[in-house]
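1. This is the structure alone, sequence omitted:
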């Protein structure tokens, strides 16, 4: 669905970085470099952004 606002493990806010992360990765930048640039340092927070699959457009017609 939508990217979680906070990290499930540590509680840091990660949702604010999603749009910048997604657009920069789509342009061809390395995800690791983008996360470093955005200041997402913890592995648990990085996992939240790297492993997220955006399913809003797929699920929306069924609601």
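-> Everything's here; your move. It should be emphasised that the depicted structure is a prediction, and the values quoted were computed from it without experimental measurement. Residues are numbered from 1 along each chain as shown.
2. C-alpha from now on. contacts and neighbour counts both.
-> Fine.
3. so what's the residue nearest the centre of the chain up against?
-> Geometric centre of the chain, nearest residue: residue 49, 2.6 Å, by Cα atoms, centre = their mean. Applying Cα atoms under 8 Å, 6 or more residues apart in numbering, we find residue 49 in contact with 3, 14, 18, 21.
4. so which of these comes closest to residue 54?
-> Closest approach between these and residue 54, by Cα to Cα: residue 3, at 7.3 Å.
5. excluding its backbone neighbours, what's nearest that closest one?
-> Distance criterion Cα to Cα, 6 or more residues apart in numbering; nearest residue to residue 3, sequence neighbours excluded, is residue 15 at 6.1 Å.
6. let's bring in a second model and compare:
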């Protein structure tokens, strides 16, 4: 979701390179390898960090609701607790509690 700050293998800082990488590969004449060479990514572990990253935040924001429902309201709606503490399902079964 968020680009890792450092390479998992060698520890090189790669988090600041993501935006520049996207700008470089926007040019159709430039290949991924050329863009990474220009950014100074020589090791294959660092190249992996940039090349295999998937920016899921933009995709997930499409599914964000416009109206935010408070968490306690969602919880109560999900489990449908009744005021006396019994769940609606148990109440419908006719189970008597003492």
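-> Done, it's in. Here the structure is a predicted model, which means the values were calculated and not measured.
7. if I look at the residue nearest to the centre of the first structure, how far off is residue 22 of the first structure?
-> From residue 49 of the first structure across to residue 22 of the first structure, the span is 9 Å (Cα to Cα, to the nearest Å).
8. does the residue nearest to the centre of the first structure belong to a helix or a strand, and which?
-> helix 43-50 (DSSP states H and E).
9. mean deviation of that helix from the second structure?
-> Average distance, helix 43-50 of the first structure versus aligned residues of the second structure after superposition (mean Cα distance after the TM-score superposition for the first structure): 0.3 Å.
10. what's the following helix or strand after that helix?
-> That would be, after helix 43-50 of the first structure and using DSSP H and E, helix 56-59.
11. got a list of contacts for that next one?
-> Against helix 56-59 of the first structure from outside (Cα under 8 Å, 6+ apart): 1-2.
12. all helices for the second structure, in order.
-> 18-25, 32-39, 44-51, 56-61, 71-79, 88-93 (DSSP state H).
13. can you tell which of the ones you listed is closest to residue 9 of the second structure?
-> Across the helices of the second structure, closest to residue 9 of the second structure is helix 44-51 (Cα to Cα), at 6.3 Å.
14. buried sites along that closest one?
-> Across helix 44-51 of the second structure, burial judged by 16 or more other Cα atoms under 10 Å covers 45-47, 49-50.
15. what's the closest of the helices of the second structure to residue 7 of the second structure?
-> When the helices of the second structure are ranked by proximity to residue 7 of the second structure (Cα to Cα), helix 44-51 comes first, at 5.6 Å.
16. roughly how far is that closest one from the heart of the chain?
-> 19 Å (Cα atoms, centre = their mean, to the nearest Å).
17. go on, stretch 3-11 of the first structure?
-> That offset, for stretch 3-11 of the first structure, works out to 10 Å (Cα atoms, centre = their mean).
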